[in-house]
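K.L.:
coordinates only, sequence not included:
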């Protein structure tokens, strides 16, 4: 049996009893019920995933998947494909935004070459798990074979499982891949049924002409490949990306091993859409960090029933929003365990209706 099938079979619902117990404790804290909003929801969700709200998160890992895309040949990006390996070098040296924010969140940054088009040398912190040297051009045919899509999902499962077994209690996901908002928009178009032009944004800041090329490439790819929305693997293989598949695998491993996964913006949102179509219960284990400036992100979150913690006008990727979200998970845990209850503080509680 494939690792993917084994992982999907291990997925179970949240612990409703633990969530009710956590909610009762939250309601006894010295505040009006629900007044800490998303922080309370995070604590309650952690209880459902873990069986209780942990006292602290001993270790966190942020997994960044890097891969290239053949669709850049259609002129969909303002940056050349060479930027992907150049940024991987930057990540390895610790100089990118995600390096700074992962350090801020006290999270280990795990770099994975799952599909960079060029051969990378041995670099500090880089896992070389290349499934293919980038995807094919989705505007001209399938981006991947079904076997490649499964292999990339399983890379994500393997990397995440190893980090969880090493003691990590919270996972974040991020990506690097020039052109990857194009397959993300294509995935969202299939699952949402929305018009491509409505959910496709400027990504790295493309001008109006490149935006037209991007929309045309996606429309052409959908027409040529005819991905089946009822078959998530078909969608992923035909119009997806290797790093998108890898992130979806990370989510599935976290769900199967009952470790929360915090997603970033639009591209990790597309990965989460794939994961939740493969395993509908997965959405209950996902924490949405922020609302991206990409127009499709709000649609993706709505499809999954997720609410973002932050609105920061961010659209960088790399998992920068997820790293910021990790600090809010820490805050939610501290609130849950360190804030006084009404009885402890000697304060009259809210009147019961």
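P.N.:
That came through, no problem. Everything numeric here is computed off the predicted structure, so don't read it as measured data.
K.L.:
when you work out contacts or count neighbours from here on, use the C-alpha atoms and nothing else.
P.N.:
Noted.
K.L.:
can you map out the strands along the stretch 151-300 of the chain?
P.N.:
Under the criterion DSSP state E, counting those that start in this stretch, the stretch 151-300 of the chain contains strands at 170-176, 261-263, 286-288.
K.L.:
present the ones you listed as JSON lines; the columns should include distance to residue 349 and mean neighbour count.
P.N.:
Formatted as JSON lines, the strands of the stretch 151-300 of the chain follow (distance: least, C-alpha to C-alpha, whole Å; neighbours: other C-alpha atoms under 10 Å):
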{"stretch": "strand 170-176", "distance to residue 349": "33", "mean neighbour count": "29"}
{"stretch": "strand 261-263", "distance to residue 349": "34", "mean neighbour count": "30"}
{"stretch": "strand 286-288", "distance to residue 349": "30", "mean neighbour count": "25"}
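K.L.:
which stretches in the stretch 251-353 of the chain count as helices?
P.N.:
Assignment of helices within the stretch 251-353 of the chain using DSSP state H, counting those that start in this stretch yields the ranges 266-278, 295-304, 320-338, 342-345.
K.L.:
so the closest residue to residue 127 other than its chain neighbours, which of the three states?
P.N.:
Distances taken as C-alpha to C-alpha, 6 or more residues apart in numbering put residue 112 closest to residue 127, at 4.7 Å, once the chain neighbours are dropped. Classification of residue 112 using DSSP: H, G, I helix; E, B strand; the rest coil returns strand.
K.L.:
A further structure is provided below for comparison with the first:
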């Protein structure tokens, strides 16, 4: 059996935790008055091991890939929408383009395995493993070699960003039927009942939702998955974009970067990585709770609190982009807000 790629991910350095907390408490405000922003400031300071953390070259990377399981009509949209949306990303017309531009986030688009040949190499990172995965209703979605390569490709792309001084990174995805893949991964890695992991994705009606559940239930039975090995589960039911997300998360943590997590699929990819590298979780900030059914349960399983709950279910990294200004606010108040002593304000606490 193939082994998971090796990354060195230490626990975040907490030697400055007490000093950071004191610095936060000494700002000109009642203790705890900035709520979750104070938690954010403490976490970012610990990740960077700094009393004056900075966010350099903030970047969002969107990985796109197609899924063979889409042939079973588990999405209301045809597979062709994947490549059409990638072209929309490259043309600057998608929601993630708008939000990335608004918040001055560098946006990178990756072809992880789209069933299309693109003619825009200068705007697209070509990391294509294959023209979509296999249909996991009948056979594993990818080979171990493909899965391993996808993880390594995701890691390589993040290393390149880190070399360019990026220390805050978020990830998005695009792939018709990838909520189907993510639902199975979540079920098998958490033992949460499949029915609670399967949602409407891009807008299935009740009949479509029932069909999606039945297809996934049959696929799990067909593949006879008895292993709890994250790599085997990922190779059997995952997508190339999900596997690249796994590698991207691992490498970002190995580089000591602040990681901003998007919605359901992005969190499922993180789950795969955390099963192998538990310390990875401490590098992650969860942007929002998606409207997709399983996401809330997955966040509860991980014991994490998302920053926002806006009933979003778009993917693309859109939730991460929307939440990024909160990270900016956390860092800015920590670095620029006066202390009681500096402002000559009485501290009654």
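P.N.:
Ah, there it is. Nothing here was measured: the structure is a model prediction, and the numbers come from that model.
K.L.:
if we can go back for a sec, may I see the helices of the stretch 251-353 of structure 1 organised as JSON lines, with distance to residue 54 of structure 1 and mean neighbour count added?
P.N.:
Shown next, in JSON lines, are these (distance: least, C-alpha to C-alpha, whole Å; neighbours: other C-alpha under 10 Å):
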{"stretch": "helix 266-278", "distance to residue 54 of structure 1": "24", "mean neighbour count": "27"}
{"stretch": "helix 295-304", "distance to residue 54 of structure 1": "26", "mean neighbour count": "20"}
{"stretch": "helix 320-338", "distance to residue 54 of structure 1": "7", "mean neighbour count": "22"}
{"stretch": "helix 342-345", "distance to residue 54 of structure 1": "21", "mean neighbour count": "12"}
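K.L.:
so for residue 260 of structure 1, which of these sits nearest?
P.N.:
Of all the helices of the stretch 251-353 of structure 1, helix 320-338 sits nearest to residue 260 of structure 1, with 10.1 Å by C-alpha to C-alpha.
K.L.:
what span of structure 2 is the closest one aligned with?
P.N.:
Per the alignment by TM-score structural alignment, helix 320-338 of structure 1 matches residues 318-336 in structure 2.
K.L.:
ok, average deviation of the matching stretch from structure 1?
P.N.:
By mean C-alpha distance after the TM-score superposition for structure 1, the fitted stretch 318-336 of structure 2 averages 0.9 Å away from its aligned residues in structure 1.
K.L.:
can you list contacts of that stretch?
P.N.:
23-24, 37-38, 40-41, 44, 52-55, 60, 95-96, 99-100, 103, 105, 170-172, 260-263, 286-288, 307-308, 312 (C-alpha atoms under 8 Å, 6 or more residues apart in numbering).
K.L.:
between the strand or helix carrying residue 88 of structure 1 and strand 170-176, how big is the angle?
P.N.:
Following DSSP states H and E, one finds residue 88 of structure 1 within helix 83-93. On the basis of axes from the mean of the first three to the mean of the last three C-alpha atoms, to 10 degrees, helix 83-93 of structure 1 is oriented at 140 degrees to strand 170-176.
K.L.:
nearest to residue 137 of structure 1, out of the helices of the stretch 251-353 of structure 1?
P.N.:
Of all these, helix 266-278 sits nearest to residue 137 of structure 1, with 17.7 Å by C-alpha to C-alpha.
K.L.:
and the strands of the stretch 151-300 of structure 1 as CSV, adding distance to residue 84 of structure 1?
P.N.:
Putting these into CSV (distance: least, C-alpha to C-alpha, whole Å) gives the following:
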stretch, distance to residue 84 of structure 1
strand 170-176, 6
strand 261-263, 21
strand 286-288, 25
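K.L.:
what's the closest of the ones you listed to residue 120 of structure 1?
P.N.:
Of all the strands of the stretch 151-300 of structure 1, it is strand 170-176 that lies closest to residue 120 of structure 1, at 14.2 Å by C-alpha to C-alpha.
K.L.:
many thanks, have a good one.
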